[in-house]
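**Student:** sequence first, predicted coordinates after that:
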Amino acid sequence: MKQTWRWFGPDDPVTLAHARQAGADGIVTALHHLNDGRAWPADEIAARKAEIEAAGMNWDVVESVIVHEDIKTRTGDFRALIDNYKASLRALGAAGVSTVCYNFMAITDWTRTDLDWPLPRGGTALRFDIVEFCAYDVLVLERPGAEADHPAERIEAARRRLTVMSEGDQARLEKNLIGWVPAREFVFDRASFRRALDRYRDLTADGLRQNLLSFLAEIVPAAEEAGVRLAIHPDDPPFPLFGLPRVVSSAGDARAILAAQESPANGLTLCTGSYGAGAHNDLPAMAKEFAGRIHFAHLRNTSREPDGSFYEAEHLDGDTDMVAVVSALLDEEHRRKAAGRADREIPMRSDHGHALIDDVGHGKSPGYTWIGRLKGLAELRGVMRALERPGMEP
């Protein structure tokens, strides 16, 4: 697999030189300063591509061309925004950037209650605590209808938890849940977040799913024409939050998305952490079933708890059999090579690294540390190297 690295552009404290030293050959990035729904100009794409190539790597994956909320709800300027999306795909394809990761999560990106959860051996990880989330959703945000989305025992546990949280703890929780998302130019406060939620008040999961399929019906042909492979990223976590519908959370969801547009341009990002946070998902089985349409892989691991909480585990620990997943992806690469496919190499990246040693206190975005991701990438590289030896498959 092609070893890649997510980079947030020139302002990222983890530089292209850091990525190269970590062993990456490819870069995963976007034009974050233009990622608000406008069409990406060819000269901006060319400049970013040249910057990456000057550092000795290739721009292998765009993560992401943002899907505007108007598109997800099919309101407002959604028609013009879809046209802009098509224009960006054409410009990327013309520049030779041929894989685009995107998501269809309503309002939120990946969501965690704790961005600095202490690990037993030192360092910190990302964590989602279902009780703390409930405390914010029901008792702080006071979202209408929230109590119906949580069992009574969880709400009672949330009330107890809130009594021992200081004002600072509550402010931190709110910032983590609604005020911080990587590579977003704006942040929500409580009032603006409530307004954003209100846009989805009458949109059911079936409605959001239909909006996704309508979007695919328009952009997949444009991607195919541009020579671009689309790779939808799953919901993170893979269950509803804040009453918002989720439509990319299971093998069944992935199956429906791929069946809706049978084009090779319509594919998946296999994020083992996002899917893996749900006990209903069998990642080795999904890697095998969807192998031919997996265009990108985020390889990370999570450890689940019985109540639905989870934290970001070591890349080779946690609840997902990472060796089995990597084996399935390498098998698919061998099939593609035998078939003469141009996309025989699947780009992958380590993801959501722990904050370790010099990562701590150096301004690196939570989950996008240097040493933590370097460690994860090195471990995954070792797995790949071992599996590529005859007789070493699990």
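**Tutor:** Good, I have the coordinates. Numbers count the residues shown, from 1 in each chain.
**Student:** make it CA atoms for all contacts and neighbour counts henceforth
**Tutor:** Will do.
**Student:** strands of this protein, start to end?
**Tutor:** Counting by DSSP state E, the chain has strands at residues 2-6, 26-29, 58-63, 99-103, 114-118, 124-128, 229-233, 266-271, 294-299, 301-304, 310-313, 347-350.
**Student:** Throw those strands into TSV and include distance to Gly179 and mean neighbour count, thanks.
**Tutor:** TSV is the format used below for these (distance: least, Cα to Cα, whole Å; neighbours: other Cα atoms under 10 Å):
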stretch	distance to Gly179	mean neighbour count
strand 2-6	21	24
strand 26-29	22	24
strand 58-63	21	22
strand 99-103	19	24
strand 114-118	12	18
strand 124-128	15	23
strand 229-233	22	27
strand 266-271	24	26
strand 294-299	24	25
strand 301-304	23	23
strand 310-313	20	23
strand 347-350	25	26
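**Student:** need these in CSV (columns: distance to Ala135).
**Tutor:** Compiled in CSV, the strands of the chain are given as follows (distance: least, Cα to Cα, whole Å):
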stretch, distance to Ala135
strand 2-6, 32
strand 26-29, 34
strand 58-63, 32
strand 99-103, 27
strand 114-118, 14
strand 124-128, 13
strand 229-233, 28
strand 266-271, 28
strand 294-299, 30
strand 301-304, 19
strand 310-313, 16
strand 347-350, 31
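**Student:** put this beside the first:
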Amino acid sequence: MKQTWRWFGPADLASIDDVVQAGAEGIVTALHHVPNGTEWTPEEISKRQELIRHRKDGAPSGIAWDVIESLPVSEDIKKQKGDWRAHTETYKTSLRNVAAAGLEVVCYNFMPVLDWTRTDLRYQLAHGGTCMRFDINDFAAFDIHILERPGAAEDFSEAVVDEAGRRFAALDDDAKKQLARNVTMGLPGSTESMTLDDVRTHLSAYGDISPDRLRNHFIDFLSEVVPVAEEVGVRLCCHPDDPPFALLGLPRIMSTADDYRQVLDAVDSPANGMTLCSGSLGARPDNDLPAIMDAFGPKVHFLHLRNVKRDTDALAGSFHEDEHLAGDTDMVALIAAILREERRRAAEGRADAQIPMRPDHGQDIVDDLGRRAQPGYPTIGRLKGLAELRGVIAALEHAQFGLN
């Protein structure tokens, strides 16, 4: 695996110098300042590449931009409304531009309205650190009592509805605003966030879109952009829904192995693949991560390695971001499956035998607690995660004791 590091650009509290010291071999980033549906120009792509190539003192960093995360798909494309055709053409242009700059891996998602969703960005852990958490009861309190979505209570169990009512009643005005901010925060690193009225407007526009219809919209989009990606040598990889179950009455169509199978089979191309995120998929108890890696290995173009701990075995339930080798996913078994796939690719002579991965998310520990970095992306917490993952990889690849 090629060990990469997510960097949010010049405003990131972790500098390129920090990334080099972490031992990362490449950068995962995006042009977060470019509005969705707008072309990524060669000039803006080049500026970002130049920033990555140099340390603070101007010396070469020795690392480069390896993976784009994310090149966002606009809401118009997902709904097939408004400027969706123009946005699709712009997406194709951006793919050509990034390919011309030497970038080959593009991560994106097809989640409607909200991207990753958490109810608590600083959840207190027993050891004194913090992490991100999704609590189904708090989310129901937001959905039913703050957003006031019509029919929201029907989407939750009676027990969750009752607990949500109790929790909402205990919130003061500041706590209600904080919960709303947490839920509507949007894509990490993005400058785009939503007000409650924005969310309500989008939900209204999705009112008649079923899961099957949204999947068809997705396949239509892929039918347009995948041939361009294949032509210019770009590998597209869709990130799973996070959390991997329906929220706000919206369809979510990339939550299970079967979801991926339908979409990857519908537009069958080496340019159409998966971002295997062990944390997102791992929030559902019916997702077997090593088995998913074995099944989709040839089309896994990017890896997010993180772990979550579920409160229960409910398909749609609460969870928090755990340590990378803790939680409910067997990370050792997953990494073993990844290494098997890399050896298989090498035997085939594939140029992409080494799959880029990054230590995804992390707990805020030690000095992270005072930095207030991008939620989910503390420097020390990710360093700890990367070190743990490296240890597993080194053991599994050991000539005497490992898989070789």
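**Tutor:** Here it is on my side, so go on. Remember, it's a predicted structure, so these values are computed and weren't measured experimentally.
**Student:** spit out the contact partners of the residue nearest the centre of the second structure.
**Tutor:** Centroid-nearest residue in the second structure, with Cα atoms, centre = their mean: His239, separated by 5.5 Å. The contact partners of His239 of the second structure, by Cα atoms under 8 Å, 6 or more residues apart in numbering, come to Cys107, Tyr108, Asn109, Phe110, Met254, Met274, Thr275, Leu276, Cys277.
**Student:** now those residues in JSON lines, with distance to Ser190 of the second structure?
**Tutor:** As requested, the contacts of His239 of the second structure are exported to JSON lines (distance: Cα to Cα, whole Å):
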{"residue": "Cys107", "distance to Ser190 of the second structure": "15"}
{"residue": "Tyr108", "distance to Ser190 of the second structure": "13"}
{"residue": "Asn109", "distance to Ser190 of the second structure": "14"}
{"residue": "Phe110", "distance to Ser190 of the second structure": "16"}
{"residue": "Met254", "distance to Ser190 of the second structure": "21"}
{"residue": "Met274", "distance to Ser190 of the second structure": "22"}
{"residue": "Thr275", "distance to Ser190 of the second structure": "19"}
{"residue": "Leu276", "distance to Ser190 of the second structure": "21"}
{"residue": "Cys277", "distance to Ser190 of the second structure": "19"}
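**Student:** can you tell me what Ala99 of the second structure aligns to in the first structure?
**Tutor:** When the first structure is aligned by TM-score structural alignment, Ala99 of the second structure is paired with Gly93.
**Student:** what's the burial count for that match?
**Tutor:** The local packing of Gly93 of the first structure (other Cα atoms under 10 Å) involves 20 other residues.
**Student:** ok, it - contacts?
**Tutor:** Residues in contact with Gly93 of the first structure (Cα under 8 Å, 6+ apart) are Ala226, Gly227, Val228.
**Student:** most neighbours out of these, which is it?
**Tutor:** Each of the contacts of Gly93 of the first structure was scored by neighbours using other Cα under 10 Å; the highest score is Val228's, at 24 neighbours.
**Student:** show me the helices in the first structure, by range?
**Tutor:** For the first structure, applying DSSP state H gives helices covering 16-21, 42-54, 69-73, 78-94, 130-134, 152-163, 167-174, 190-198, 205-226, 251-260, 272-276, 283-289, 322-339, 371-387.
**Student:** point out the most buried one among those helices.
**Tutor:** helix 272-276 (a mean of 27; mean count of other Cα atoms under 10 Å).
**Student:** now it on the second structure. Mean distance?
**Tutor:** Its matched residues in the second structure lie on average 0.3 Å from helix 272-276 of the first structure after superposition (mean Cα distance after the TM-score superposition for the first structure).
**Student:** which residue numbers in the second structure does that helix align to?
**Tutor:** Aligned by TM-score structural alignment, helix 272-276 of the first structure falls on residues 278-282 of the second structure.
**Student:** then stretch 191-207 of the first structure?
**Tutor:** Using TM-score structural alignment, stretch 191-207 of the first structure corresponds to residues 197-213 of the second structure.
**Student:** next one: the matching stretch to chain centre, how far?
**Tutor:** Offset of stretch 197-213 of the second structure from its chain centre (Cα atoms, centre = their mean, to the nearest Å): 22 Å.
**Student:** kindly report the same for stretch 222-231 of the second structure.
**Tutor:** Remark: stretch 222-231 of the second structure is offset 22 Å from the chain centroid, using Cα atoms, centre = their mean.
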